[in-house]
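K.L.:
My questions concern the predicted model and sequence given below.
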Amino acid sequence: MSDTLLTNARLIDPEAGTETDGALLISGGLIARVFAGPPPADTGAAVVDCRGKCLAPGIVDLGVKICEPGERHKESFRSAGRAAAAGGVTTMITRPDTLPAIDSPEQLEFVSRRAAEAAPVRIHPMAALTKGRQGREMVEIGFLQDAGAVAFTDADAVVTDTKVFSRCLTYARALGALVIAHPQEPGLTGGAAATSGKFASLRGIPAVSPMAERMGLERDLALVEMTRARYHADNLSTAAALPALERAKAAGLDVTAGVNVHHLTLNALDVGDYRTFFKIKPPLRDEDDRLAMIEAVGAGLIDVISSMHTPQDEESKRLPFEEAASGAVALQTLLPAALRLYHAGQLTLPQLFRAMALTPAQRLGLPAGRLSESAPADLVLFDPDAPFVLDRFKLESKSKNTPFDGARMEGKVLKTWVGGREVFAA
């Protein structure tokens, strides 16, 4: 692979928290040098003029659902890989909520092999925490870790048996494994399709109080305090849950938390007249919650912004709101949606890429997410000001269930590199 020099770039460095004009040299799949200002003329590398656009570490998307095995008609490794590359996502951390669930080394080996064959970006799979994601029997955490699982989660299936969950945390602690949970109180959330309040009542939509999230998180954090396990709450969405998270971090627990980009950019009123593309899990929250989550990301209390990419076919979405499947595709909309916060003056570009690239990579022990020498040359070049109207049928994903269909957005990915190899060019 020949050396490549990316010149005339606006470097977004989430590690230093800076935006600077400069250049970057790629050699052997790694970042060889970072230049402040113009580079020397004698590097001998092929030159790519970035024309003053933003160059940032590729996004590390924690919590992507790829529907292999079981529902390949919704999303495959090939289609998800193309969507990721087009969205500036260079690493996908995939969920185990497939059919069947990824709960054995053999299944993990299958998805790892398929990913390597079909996807142009890096893929690191997570494994289920309990067999079949049924919350009754712990998986073989050590064997799955040896097979390449980067974390363990039952995704949106809450382990309701506290003894089983505490046993999982204890074993994970002994092995240094990361447990990722979706904190909710399932007795309250069962059957709910919206957040409780006047809007849900007027629309007649079954709803749940935001307190269900706080109750689930409080339980999880109590068990983390007892077991001292490594824990990540994957999809917080309410202001009510933040004080518990803040106390846990202040107490020195090894705890992090993430937020879905939809909960940062949409609110409960966007459901409008029962638009099922806006049905996600947890449901969209009130505007006060949305603003609280943005503030928490800016303060570093919320560590990770992810897409929670969840493909659903037309048949599962074209149903009455209460019956429709939850979830949205978001690999290609993660960056332009997040840039709404930048254009609104709520978060800076280094803050966004800290949450979308640096912190998820650090949490999983990956070398990605940095613009520094010897880091992998996983990069995205984008124009944060380029306007467009999103057409869902132009997305690379097989499923087209995005709440941003027809929305006016700003921010286009121009090029994506993985290990110094160009995998997307607009």
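P.N.:
Good, I have the coordinates.
K.L.:
all contacts plus neighbour counts: C-alpha atoms, from now on.
P.N.:
Noted.
K.L.:
what sits against Arg290?
P.N.:
Taking CA atoms under 8 Å, 6 or more residues apart in numbering, we find Arg290 in contact with Ser237, Thr238, His263, Leu264, Thr265, Leu266, Asn267.
K.L.:
just Glu19 next, same as before
P.N.:
Contacts of Glu19 by CA under 8 Å, 6+ apart are Arg10, Leu11, Ile12, Asp13, Leu349, Pro350.
K.L.:
and which of the residues you listed is nearest to Phe152?
P.N.:
Of all those, Phe152 sits closest to Pro350, with 28.6 Å by CA to CA.
K.L.:
can you tell me the helix or strand for the closest one?
P.N.:
Secondary structure from DSSP states H and E places Pro350 in helix 349-353.
K.L.:
so after that helix, what's the next helix or strand?
P.N.:
From helix 349-353, the next helix or strand downstream (DSSP H and E) is helix 359-363.
K.L.:
Second structure follows, compare the two:
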Amino acid sequence: MSPIQAQHAVRGRFLDIQHSVSQASDIAQAVRYIEDGLLITVDGKIIWFGTWQEGQALLNKNVIFEHYPKQLIVPGFIDTHIHFPQTEMVGAYGEQLLEWLNTYTFPTELQFKDKAYADQIAQFFVHELLKNGTTTALVFCSVHTASVDALFEAAEQHQMRLIAGKVMMDRHAPAELCDTPESAYQDSKKLIEKWHGKGRNLYAITPRFAPTSTPEQLVKAGQLKAEYPEVYVHTHLSENKNEIAWVKELFPEQKGYLDVYHHYGLTGQRSVFAHCVHLEEEEWDCMHETNSAIAFCPTSNLFLGSGLFPLKKTWEKQVKVGLGTDIGAGTSFSQLQTLNEAYKVQQLQGNKLSAFESLYHATLGGAKALDLHDKLGNFNVGKEADFIVLDLNATALQTLRQQRTQGIEDALFALMTMGDDRNIQATYVYGERVYVKK
């Protein structure tokens, strides 16, 4: 084979999950680990992947490639639920969901009517994602259109694949944070036309959660979804028991919380529901039948005392699931720390979360939840070149622990238990290095 006119090449230890699986027990068979591998990219896409021995002859002699002999290279992490306007209120003390919203969240989000302020936080937010190895995220903005513009503009500087939307909220919130059914519809429509499919940006119709939208507004959200079937729906579902009881009071004509969204046409292939800690059996069935997805947010669920998410049930019911950091109820931008907490949540339910299953949820499983598994999630040729370089020995304790690991799975598990942003050596987005640890 003649040399490839490569733009970028990276050599090192590579680990990914080669294809989607339907059972956790199948993941080990889908794992691909190459001790000395080569990844070649052109125009942001992977055009060749394999062993260094096979691939080195494909490189022109003048191609400069990065070599990471001791690190571990994995696909970029995918965050399926996070709030950009809540970045500065992470770690707010003492409340559960509904009180937390009123005490901390709404006053913080009021600031995002100011575009300059939104720009400032958007730059910080995107940098934090990249610093933590997150290359794709599904993001809540605030009710203000300026917040959406600010975030997409910040992501665009790095050619980052981001999905985001303006919050729709017309009741049970401060008047200054409320829109109307019609203004939410018109604003969202303009933002869809402006941003969806521009570069790598994608749009999500974003009612905050059922209690903060009137039936009239949910009708408008469903109308948007019908008019733009390729866009996403992003909202919250069954996070907290008091919240669930409130939804039943507000929507007595519906069978349950999920049925509210389903009734208004908001379930489906690109609909992602954050939390889902307390789903009823028929709601699990509806999630499966509509091909909707869940964002599992362990640090948030623990921090707000919401409950323990039954991850095992997603395999039993064949429901797509990804990981969400849920900043700012969640307590870290790091998917490594998120997986650390996810493991503990499963332990408390008598279940085990393996290192390879963890990697699946953070990469290819997250891509599948976002209906992007044809573009993201592993190193298959043709996919977009989003990946991260992990330093397994970022602290003295990690170095000591890694010296005793038995194989790549054990090394990965130790990283996911002890790791954080210090373990991100470099982050690549669309084939370009956009972050390097100093």
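P.N.:
Ah, there it is. Model, not experiment: these values are computed from the prediction.
K.L.:
and the helix holding Pro350 of structure 1, what does it pack onto?
P.N.:
With contacts taken as 3 or more CA pairs under 8 Å, 6 or more residues apart in numbering; DSSP states H and E, helix 349-353 of structure 1 sits against strand 4-13, strand 18-27, helix 334-343.
K.L.:
any chance you could map the strands in the stretch 151-300 of structure 2?
P.N.:
With strands called from DSSP state E, counting those that start in this stretch, the stretch 151-300 of structure 2 shows them at 161-165, 167-168, 202-207, 232-237, 271-275, 293-296.
K.L.:
Of all residues in structure 1, which one is nearest the centre?
P.N.:
Ser306 (2.3 Å; CA atoms, centre = their mean).
K.L.:
Quick one: map it onto structure 2.
P.N.:
Counting by TM-score structural alignment, Ser306 of structure 1 lines up with Gly324 in structure 2.
K.L.:
ok, now Pro96 of structure 1?
P.N.:
In structure 2, Pro96 of structure 1 lands on Cys141 (TM-score structural alignment).
K.L.:
ok, the nearest residue to its match once chain neighbours are set aside - contacts?
P.N.:
Excluding the flanking residues, the one nearest Cys141 of structure 2 by CA to CA, 6 or more residues apart in numbering is Lys166, at 5.3 Å. Applying CA under 8 Å, 6+ apart, we find Lys166 of structure 2 in contact with Phe140, Cys141, Ser142, Val143, His144, Thr145, Ser147, Val148, Ser188, Ala204, Ile205, Thr206.
K.L.:
Tell me which residue of structure 1 matches up with Lys166 of structure 2.
P.N.:
In structure 1, Lys166 of structure 2 lands on Ala127 (TM-score structural alignment).
K.L.:
Could you report the distance from that match to Ile12 of structure 1?
P.N.:
32 Å (CA to CA, to the nearest Å).
K.L.:
Then Pro125 of structure 1?
P.N.:
Distance of Pro125 of structure 1 to Ile12 of structure 1, given as CA to CA: 27 Å.
K.L.:
before we move on, what about Gly88 of structure 1?
P.N.:
When distance is defined by CA to CA, Gly88 of structure 1 is 14 Å away from Ile12 of structure 1.
K.L.:
Aligned counterpart of Ala414 of structure 2 in structure 1, please.
P.N.:
By TM-score structural alignment, Ala414 of structure 2 lines up with nothing at all.
K.L.:
Work out the gap between the helix or strand where Ala414 of structure 2 lies and the centre of the chain.
P.N.:
Using DSSP H and E, Ala414 of structure 2 falls within helix 407-418. Mean-position distance between helix 407-418 of structure 2 and its chain equals 21 Å (CA atoms, centre = their mean, to the nearest Å).
K.L.:
What is it packed up against?
P.N.:
Contact here means 3+ CA pairs under 8 Å, 6+ apart; on that basis helix 407-418 of structure 2 packs against helix 335-347, helix 355-362, helix 396-402.
K.L.:
Apply 10 Å and report the result again.
P.N.:
In terms of contacts (3 or more CA pairs under 10 Å, 6 or more residues apart in numbering; DSSP states H and E), helix 407-418 of structure 2 is packed against strand 31-42, helix 335-347, helix 355-362, helix 396-402.
K.L.:
Generate CSV for the ones you listed, with distance to Gln111 of structure 2 as supplementary columns.
P.N.:
Compiled in CSV, those are given as follows (distance: least, CA to CA, whole Å):
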stretch, distance to Gln111 of structure 2
strand 31-42, 41
helix 335-347, 27
helix 355-362, 31
helix 396-402, 40
